[in-house]
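Engineer: Dropping the sequence and predicted coords here.
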Amino acid sequence: MTEQKRKLEKLAGVKGMNDVLPQDAALWEFFESTVKSMLRAYGYQNIRTPIVEHTQLFTRGIGEVTDIVEKEMYSFVDSLNGEQLTLRPEGTAAAVRATIEHNLLYDGPKRLWYIGPMFRHERPQRGRYRQFHQVGVEALGFAGPDADAEIILMCQRLWDDLGLTGIRLEINSLGLAEERARHRVELVSYLEKHVDVLDADATRRLYTNPLRVLDTKNPALQEIARNAPKLVDFLGDESRQHFEGLQRLLKANNIPFTINPRLVRGLDYYNLTVFEWVTDKLGAQGTVAAGGRYDPLIEQLGGKPTAACGWAMGVERILELLKEDDLVPHEEGCDVYVVHQGDAAREQAFIIAERLRDTGLDVILHCSPDGAPSSFKSQMKRADASGAAFAVILGEDEIASGNVAVKPLRDTSGSAEKGEQRTVPVENLTEFLINAMVATAEDGED
C-alpha cells in the first residue's frame, strides 16, 4: 500500500467507544438536566476527578481478584516517569481519593455527585461499552440506614422524573467483615462438594471471591447457587438492625423492593446494604443502577475510618430505556433564522443577530455553504429545516427602508405553517419578536 493511499483511508472510532451525534444530543441533555435537578433537590455537590488515576487506587480499593481489576482495566505505564496508570473503570474510588487528598470531611459529612466517562476493556454489547458514562453519588460520613434509604429514594425520584417504569428494586445485606468470614467458610465447603460441575469462572472464584459464585448467570449453576448457605443467616444483631431499619424506611415511603440473598455486587469494598435497580427491557444487561454501603473504603485508601454509601448508574442503559419507552424529547429549534441577500444586508444581519442574542433569543444567521450568495428560496428552505419559530428577512428593499420582514414559520402546535409576513422597523424588531413568541406560547398552552 502506498503512503498516499494510506493517508486517504477513512479512519473509524475504536469499537465500543461511541460518538454522541447531534441528533442524539437532545436525549443526553434531557437526561443530564433531569438528573442534575434531582441531585440539587437532595443537596448534593458536584465533584470532578481526572479520568486517569494511579493503578494502585483501583487494585487496593476495588480488589485485586475482582473482574474489573483482573480482566477489564485499561492500564499502562507512563513513558515519562514509569508510573502505573489506569483509565478509571468506576467513580467511587476516585471520589474517595479526592476526598481524602483534599480533606473534604474536615468540617463534617459530604454529599457528592459526579458524571463522566468510565473505561472497561470488555466485549461491547447493548448498553455495555468500553467507554461508557456514569452518574454516581457518594454520601460520606453517614452511618445509619437513613442514608442508605435516601440514596435509594433518589433513584426512584429520578425514574419518576424521567417517566420510566418497569424498574424494580432488589436489596440485600452483606453484613460486617467477621460475618462474611464465617459465611465464607461454610460457602467454600459447600461449593467444594460441587466442584465437578462448577464452570471456569466459578472455579476461579472458589477460593478468591466465592460470594461472586452466588451471582452466576450460568443456568447450569442456578440450583447450586439457590441452595448455597445464605449470608443473611450469619448476620449479627447490628447488621440485622441496620437492614431492618432500611426496610422500614423504604416501606414508609412506599418503595417496593425484593430481598435477593444472592445479590453481592462485584467490588470488594461493599458491606451491609447492597442494592440494584433492574429491568427486563434490556436483555442480559438488566441492571441500570446499583450501589450500597462501603464503610471500609475510606480507611482502606488512607483516610480516617468513615462510614459511606453511594450508587452509580449507567447513562447509556437509561437512554436505551427512554428510547424503549418512547420518551425521547422533541428537540426544540432556534427562535430566529436570519435570511439576507447583498453585502449591505449581510452586514446589517450580523448586527441584528447579535442584538437579538443579547436579549436571550437563539438565533441562526445564514451562512452560504459554498461561499457564493444564496437565493432567498434556498435560505428559506434552510430556515424551515432549522425548526426556527420566525425568519427575519433582509434584502435591498429592507435596507433602503430601515425595516425587516418577519415571517412566522410554525403554528402554535409547532408544525410547519406559513404565517402572515409582517414588515417591522429595525428598532422595533426585538420587542415585536418577544411579544410574538409570548403570544405563541400562550396560544400553545390554550
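Structural biologist: Structure received.
Engineer: from here on, contacts and neighbour counts on C-alpha atoms
Structural biologist: OK.
Engineer: What's the local residue count around the residue nearest to residue 83 when sequence neighbours are not counted?
Structural biologist: On the basis of Cα to Cα, 6 or more residues apart in numbering, the spatially nearest residue to residue 83 that is not a chain neighbour turns out to be residue 77, at 5.6 Å. Around residue 77 there are 12 other residues, counting by other Cα atoms under 10 Å.
Engineer: next one: residue 5
Structural biologist: When neighbours are defined as other Cα under 10 Å, residue 5 has 8 of them.
Engineer: Beyond the longest helix along the chain, next helix or strand please.
Structural biologist: Determined from DSSP state H, the single longest helix within the chain is helix 22-41. Per DSSP states H and E, the first helix or strand lying C-terminal to helix 22-41 is strand 45-46.
Engineer: circling back to that earlier point, check contacts around the residue nearest to residue 83.
Structural biologist: 83-85 (Cα atoms under 8 Å, 6 or more residues apart in numbering).
Engineer: The structure to be compared is supplied as follows:
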Amino acid sequence: MAAHVTRIKGFADMFPPDSDAFLFLEETARRIFSRCGFVELRTPVLEYTDLFRRSIGEETDVVQKEMFTFPDRNDRLMTMRPEATAGVMRAYIEDARHTRESVSRLFTTGPMFRYERPQKGRMRQFHQLNCECLGSHSPYADADMIIMLMRFLREAGLTELTLKLNSLGCASCRPRFKEALVDYLKGLAGEGGLCEDCTRRMQTNPLRVLDCKQEGCRRLTDAAPRLLDYNCPDCRAHFDTVVRLLEAEKIPYELDHRLVRGLDYYCRTTFEVVSGNIGSQSAVAGGGRYDGLVKSLGGPDVPGVGFACGMERLALLLPERPAPRLDFYAVGMNEAGRDVCFSLAQRLREAGLTGEVHTGDGGFKSSMRQAGKSGARYCLIVGEDEAASGTVMVKNMDSGEQQAVPQSGVVEHLASTPGGIEHE
C-alpha cells in the first residue's frame, strides 16, 4: 500500500467552520474598510529576498530566523512573504501610485509564511488582513486608521480587547533614546544578565530588548528609559493629537512603553490590540507609522501608516455563530424526477436560495437520510406522480409537515411559510 501523503507541519487545512470564520472576517473587513475609502490590492506571495531585508531590517528576528528563503533556478534568492507591508510598498512604487493620487488607501488579505514553532494562533502559514494609508503625515490619518481597526473588530463581534499605544519618535529624537537605553542595558551586566537574544539585540537592535517575553528580561527592563520621555516636540505633538482624537471618539487605550513592534521601519505612532483569551500569543492586530519606508525601497519620500490583523487569532476570539443552513435539498425518485429536481434547483439558486440536489445511489429511505444530514430547512421530493402533475412535494424538515406545491410556485411557497426563507 502506498504511503499516505500528509500536510507539512505548521500548515493547516481549513474546512467549515474554520473556513466560514475566515470568510466572515474577510467580508466584514471589506465592508468596513471600503466605507473609509480603502480599495483592495492583491500582491504575490513570492518576492525577491532583498525586499524584506531592506524593509523589515537585516537584524530583525524575522529576517535572521523566520523567513522561508530559497534560490530559484537562476540562483536568485526568493522569499515567501513573511508580512504584507513590504510587498504593498513595492507594488505602490512600481505602479507609481503617487503620481495619480495624493493619498492611497490600500488593503490586502492572504497567507504569510514564517518558520517558527507552531502554536495556538500562529502557524507557519498564517493569514493577515492588512491596511496601508500612504501619502499623509497627519496624526488624523493615524487616528482614523486606529478607529477603523477598532470598528472592524467590534463589527466582527470581538470583545474584551485592549488597545495599546506608544510613540517611537523619529530619526531626530530616537538616537538619544537608543543611547540612553544602551547605557541602561550595559548597567545590567552585573544583575544576572539578559537572555542570549537580548544580549545580541543590545548591539544590533536595542529597542527589541524591551519587547522580550522572558520574565527575567522584563523584570530587568522595568525601569528602562521610556520612549515618550525622549520624543521631540513635533513627535510629542503628533502623538498628543492622536490620543486626543481617540479620546474624543471614546476609544479606550493604554500607554505601553514596551510597545516597539518587531520591524525596523516603524516611527512615531505604534499600536497593538491584544486579548487575554488566546494564550501567550496575545496580539491580534498591530501597526503604526513608517514615514521612511517607501523612500528606503527606492520610491518617493511618501509617509505611511498601517496595520495588520492575524486572522487565525481573530477566528479564535469570534463568538460562536450558527452554521449556514441550506434552504432546500431536492430528491428525485426516478429519472424524470431527477431531471425536474436538477432544473428546479437551478431556478431556486438563481432566486437566491441555497441547496443541493441528491446525486447519491440508494432508495427513498437512503435519500431522506441524506436530506436529514444536510440540515436543509426543506426537502423537495419529485417522484413519478409529481413529475407527471407538475408538482413538488415540499417537506418542512423541522415540523415534518409536507404538501404538494406547483413547481412554478416553490420559491413563493418557501418564502411565505411561517419561519420561511428570506431570499433575494
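Structural biologist: Right, received. Where do you want to start? No experiment lies behind these values; they were computed from the predicted model shown.
Engineer: Per the alignment, the residue nearest to residue 83 of structure 1 pairs with which residue of structure 2?
Structural biologist: Aligned by TM-score structural alignment, residue 77 of structure 1 pairs with residue 71 of structure 2.
Engineer: And that match, how far from residue 59 of structure 2?
Structural biologist: Counting by Cα to Cα, to the nearest Å, the gap from residue 71 of structure 2 to residue 59 of structure 2 is 21 Å.
Engineer: Can you tell me the SS state at residue 158 of structure 1?
Structural biologist: Following DSSP: H, G, I helix; E, B strand; the rest coil, the label given to residue 158 of structure 1 is helix.
Engineer: Distance-wise, check whatever residue of structure 1 lines up with residue 358 of structure 2 relative to residue 403 of structure 1.
Structural biologist: Matched to structure 1 by TM-score structural alignment, residue 358 of structure 2 sits across from residue 366. Counting by Cα to Cα, the separation of residue 366 of structure 1 from residue 403 of structure 1 is 18 Å.
Engineer: and residue 78 of structure 1, how many neighbours?
Structural biologist: 11.
Engineer: do residue 418 of structure 1 as well
Structural biologist: 12.
Engineer: what helix or strand does the aligned residue in structure 2 for it sit in?
Structural biologist: When structure 2 is aligned by TM-score structural alignment, residue 418 of structure 1 is paired with residue 400. For residue 400 of structure 2, there is no host helix or strand (DSSP H and E).
Engineer: tell me which element the aligned partner of residue 18 of structure 1 in structure 2 falls in.
Structural biologist: By TM-score structural alignment, residue 18 of structure 1 lines up with residue 12 in structure 2. Under the criterion DSSP H and E, no helix or strand holds residue 12 of structure 2.
Engineer: Residue 12 of structure 2 and residue 18 of structure 2: what is the separation?
Structural biologist: 10 Å.
Engineer: try residue 207 of structure 2
Structural biologist: Residue 207 of structure 2 is 36 Å from residue 18 of structure 2, by Cα to Cα.
Engineer: what's near enough to touch whichever residue in structure 2 pairs up with residue 120 of structure 1?
Structural biologist: Under the alignment (TM-score structural alignment), residue 120 of structure 1 pairs with residue 114 of structure 2. Residue 114 of structure 2 sits next to 62, 66-68, 82, 123-125 when contact means Cα under 8 Å, 6+ apart.
Engineer: rerun that using 6 Å as the cut-off
Structural biologist: By Cα atoms under 6 Å, 6 or more residues apart in numbering, the residues touching residue 114 of structure 2 are 66-67, 82, 124.
Engineer: and what of residue 131 of structure 1?
Structural biologist: Per Cα under 6 Å, 6+ apart, neighbours of residue 131 of structure 1: 17, 118-119.
Engineer: Give the equivalent position in structure 2 for it.
Structural biologist: By TM-score structural alignment, residue 131 of structure 1 lines up with residue 125.
Engineer: and if you look at residue 29 of structure 1?
Structural biologist: Counting by TM-score structural alignment, the partner of residue 29 of structure 1 is residue 23.
Engineer: how close does that match sit to residue 110 of structure 2?
Structural biologist: Applying Cα to Cα to residue 23 of structure 2 and residue 110 of structure 2 gives a distance of 12 Å.
Engineer: And residue 196 of structure 2, by the same measure?
Structural biologist: From residue 196 of structure 2 to residue 110 of structure 2 the distance is 34 Å (Cα to Cα).
Engineer: and what of residue 381 of structure 2?
Structural biologist: Applying Cα to Cα to residue 381 of structure 2 and residue 110 of structure 2 gives a distance of 42 Å.
Engineer: who's more crowded, those two?
Structural biologist: The residue with more neighbours, out of residue 381 of structure 2 and residue 110, is residue 381; 26 against 18, by other Cα under 10 Å.
Engineer: counterpart of stretch 220-231 of structure 1 in structure 2, which residues?
Structural biologist: Counting by TM-score structural alignment, stretch 220-231 of structure 1 corresponds to 216-227 in structure 2.
Engineer: so what's residue 192 of structure 1 up against?
Structural biologist: Counted by Cα under 6 Å, 6+ apart, residue 192 of structure 1 has zero contacts.
Engineer: Map it across to structure 2 for me.
Structural biologist: Structural correspondence for residue 192 of structure 1 with respect to structure 2 (TM-score structural alignment): residue 186.
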